[in-house]
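Trainee: Kindly return the folded structure for what I paste below:
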Amino acid sequence: MAATPRTPPSTAPGAQPPMGLRERKKLRTRVAIRQATYRLISEQGYDATTIEQIAEAAEVSPSTVFRYFATKEDIVLTDEYDPLMAAVLRSRPLDEPPLESLRLMMREALSSFAIEEDEELRQRTRLMVEVPAIRARMTETMSDTAKLLSEVLADRAGRSPDDLPIRVFVAAVLGALREVTLYWGEHGLEGDLVEMVDAALDTLEGGLRL
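Mentor: Below is the predicted model of the structure:
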């Protein structure tokens, strides 16, 4: 039986309202599929793990797996944190510098992930480094996150959701997150990921000094 899904703490600033029964059932199914996938990958490797095996381990049909996740890479990469990040960003003071708002948002999301799902975070990061298909898909899925966060920042600033400077700014911040995460994985998952992201954002803010 799948473990009870772990969701971001409800006490976090900007936390989402409680989900209805249908949403909770969907979340349980999604988490069960993801946990089964990670368990199988740990036992037999990424390439040897099939959708049929994942479905059997999660006690759902293969069609259910595909209804929730378009690809095997998506199972590894998808989490429940985009809505949390958007909510935290919306809750920040309007006069706060955008980089500081994004910094605090990322710090909260990463801290929650590390506390609630530390082993999943580590396994996901290892797979990002080891599996080219996952690394490529990560770049694609981050564009969805960038679009969501750009819309929130644009709304706060009274700008168009498609505002180019905002898109460039958010893409730069998420690019920093991507590179730090890969660096962390390439170097044995050593060091504090949150502190490393903070340092990367300091570089963005102050510029590169050689």
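Trainee: contacts, neighbours, all on C-alpha from now
Mentor: OK.
Trainee: Show me which residues of stretch 65-82 are buried.
Mentor: Neighbour counts over stretch 65-82 (16 or more other CA atoms under 10 Å) mark 65, 69, 72-77, 81-82 as buried.
Trainee: Can you give me the distance of D155 to V88?
Mentor: 14 Å (CA to CA, to the nearest Å).
Trainee: Kindly apply the preceding question to V197 instead.
Mentor: 17 Å.
Trainee: do V173 as well
Mentor: 16 Å.
Trainee: and if you look at S42?
Mentor: In terms of CA to CA, S42 sits 33 Å off from V88.
Trainee: My read is that L110 contacts V194, right?
Mentor: Yes. L110 lies in contact with V194 (CA atoms under 8 Å); the separation is 6.5 Å.
Trainee: mind listing the helices for the protein?
Mentor: Secondary structure of the chain by DSSP state H: the helices cover 21-44, 51-58, 62-68, 72-77, 81-91, 98-116, 118-130, 132-157, 164-186, 193-206.
Trainee: by how many degrees do the last one and helix 164-186 diverge?
Mentor: Spelled out, it's helix 193-206. 140 degrees (axes from the mean of the first three to the mean of the last three CA atoms, to 10 degrees).
Trainee: Give me the nearest residue to A133, chain neighbours excluded.
Mentor: E73 (7.1 Å; CA to CA, 6 or more residues apart in numbering).
Trainee: my guess is the one you found contacts I134, does it?
Mentor: Yes. At 5.3 Å, E73 counts as touching I134 under the criterion of CA under 8 Å.
Trainee: Would you mind giving the helices of the chain as JSON lines with distance to P13 added?
Mentor: Below are the helices of the chain laid out as JSON lines (distance: least, CA to CA, whole Å):
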{"stretch": "helix 21-44", "distance to P13": "21"}
{"stretch": "helix 51-58", "distance to P13": "32"}
{"stretch": "helix 62-68", "distance to P13": "28"}
{"stretch": "helix 72-77", "distance to P13": "24"}
{"stretch": "helix 81-91", "distance to P13": "6"}
{"stretch": "helix 98-116", "distance to P13": "9"}
{"stretch": "helix 118-130", "distance to P13": "21"}
{"stretch": "helix 132-157", "distance to P13": "15"}
{"stretch": "helix 164-186", "distance to P13": "21"}
{"stretch": "helix 193-206", "distance to P13": "18"}
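Trainee: Would you do the same for the sequence below? I want to compare the two.
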Amino acid sequence: MSTPTLGRRERKKAETRIRIQQAALDLFEQHGFTETSIEQITELADVSTTTFFRYFRTKDETVAHNGFTPFFLQALRAQPDDLEPLDAIRVALKAADESVSAETWTNERRRQLYVLSEPDLRGPSVGAIKKLFDDLATLLAAHAGREPDDPEVTAFTGAVLGIFGSTVLNDNLTVDKYLAALDAALDFLAQGMPLTRRL
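Mentor: Down below sits the predicted model:
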């Protein structure tokens, strides 16, 4: 089935959000997180302070935000509830991948690596991951005909998020290989993840 992608206005908003995030990362990597001000970020991103706060409440949020997530969750919400969870994820991933640029994927890898290296950012990032987990569990529960706090739903959701994170942070993968790698990992999940010894 076809899945609606973001409209022109939403795309413009996503582009502005990414531009602010990239400016923040540039400055954080050059000067450090603590030493960088919101004013420096807005100057480099060429946006007003008002625009900055329209997208991010704090400086921390500039790197807690995952650029791919809004596209993926919107596509997943568009899937009918009678579609099996893994099938819904596959369709949503393909639709979301078509909606974002290679730059967004590259920026997402850069963002995650920076968050892992900066202790001051781990708290806000944990909060963002928790929200993503809750949103994803709610959507997947609907496809499974269960409640979001069902232990099997939460375990499945954790496995899916683990697949997403390990794919983006895999140094051996180029951006154009992400979707194929995600698909292969989801196949492995569907098989029950039998990690057998290879001779």
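Trainee: With neighbour numbers in mind, choose between S42 and V88 of structure 1.
Mentor: Ranked by neighbour count (other CA atoms under 10 Å), S42 of structure 1 and V88 place V88 first, with 22 against 12.
Trainee: Please pull up the equivalent of that one in structure 2.
Mentor: Using TM-score structural alignment as the criterion, V88 of structure 1 maps onto A75 of structure 2.
Trainee: list the contacts for that match?
Mentor: When contacts are counted by CA atoms under 8 Å, 6 or more residues apart in numbering, A75 of structure 2 touches 3-5, 91-93, 95-96.
Trainee: and in structure 1, which of those remain?
Mentor: Comparing those with structure 1 on both residues aligned by TM-score structural alignment, their matches' CA atoms under 8 Å, the contacts found in both are 3-5, 92.
Trainee: Quick one: buried ones out of these?
Mentor: 3, 5, 92.
Trainee: Distance to L25 of structure 2 for these - can I get that in CSV?
Mentor: Formatted as CSV, those follow (distance: CA to CA, whole Å):
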residue, distance to L25 of structure 2
T3, 32
T5, 27
A92, 28
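Trainee: of all these, which comes closest to I41 of structure 2?
Mentor: Lowest distance from I41 of structure 2 to those (CA to CA) belongs to T5, with 29.1 Å.
Trainee: my guess is the closest one contacts K94, does it?
Mentor: No. The criterion here is CA under 8 Å, and T5 of structure 2 misses it with K94 at 10.8 Å.
Trainee: so what's in contact with the two at the same time?
Mentor: With CA under 8 Å, 6+ apart, T5 of structure 2 and K94 have no common neighbours.
Trainee: Q123 of structure 1 versus S42 of structure 1, what's the distance?
Mentor: 8 Å.
Trainee: Also P83 of structure 1?
Mentor: Taking CA to CA, one finds P83 of structure 1 at 22 Å from Q123 of structure 1.
Trainee: now swap in A109 of structure 1 and tell me
Mentor: 17 Å.
Trainee: Show me which of those two is the more surrounded one.
Mentor: A109 (19 against 16).
Trainee: Just give me the match in structure 2 for the more buried one.
Mentor: So, by TM-score structural alignment, A109 of structure 1 is matched to A96.
Trainee: Its match: what's it in contact with?
Mentor: 5, 68, 71-72, 75.
Trainee: Please apply the same query to Q21 of structure 2.
Mentor: 62-63.
Trainee: mind running it again at 10 Å?
Mentor: 15, 27, 41, 45, 52, 55-56, 59, 61-67, 107-108, 111 (CA atoms under 10 Å, 6 or more residues apart in numbering).
Trainee: Please say which position in structure 1 it maps to.
Mentor: Checking TM-score structural alignment: Q21 of structure 2 goes with R34.
Trainee: Its match and L94 of structure 1, how far apart?
Mentor: Remark: distance between R34 of structure 1 and L94 of structure 1 (CA to CA) = 36 Å.
Trainee: S111 of structure 1 now?
Mentor: 23 Å.
Trainee: Same check on K25 of structure 1?
Mentor: 35 Å.
Trainee: again, but for Q35 of structure 1
Mentor: 38 Å.
Trainee: More neighbours: which of those two?
Mentor: Neighbour count, other CA under 10 Å: between Q35 of structure 1 and L94, Q35 has more, with 21 against 13.
Trainee: Would you agree that one is in contact with A58?
Mentor: Yes. Here Q35 of structure 1 reaches A58: they are 8.0 Å apart, a contact under CA atoms under 10 Å.
Trainee: what residue of structure 2 takes the place of F69 of structure 1?
Mentor: So, by TM-score structural alignment, F69 of structure 1 is matched to F56.
Trainee: Not counting its neighbours along the chain, what's nearest that match?
Mentor: Closest to F56 of structure 2 by CA to CA, 6+ apart is T62, at 6.3 Å.
Trainee: what does R92 of structure 1 give?
Mentor: S101 (6.2 Å).
Trainee: Counting neighbours, what do you get for that neighbour?
Mentor: 20.
Trainee: And for P70 of structure 2?
Mentor: Counted with other CA under 10 Å, P70 of structure 2 comes out at 15.
Trainee: what's the spacing between it and R77 of structure 2?
Mentor: Counting by CA to CA - P70 of structure 2 and R77 of structure 2 are separated by 11 Å.
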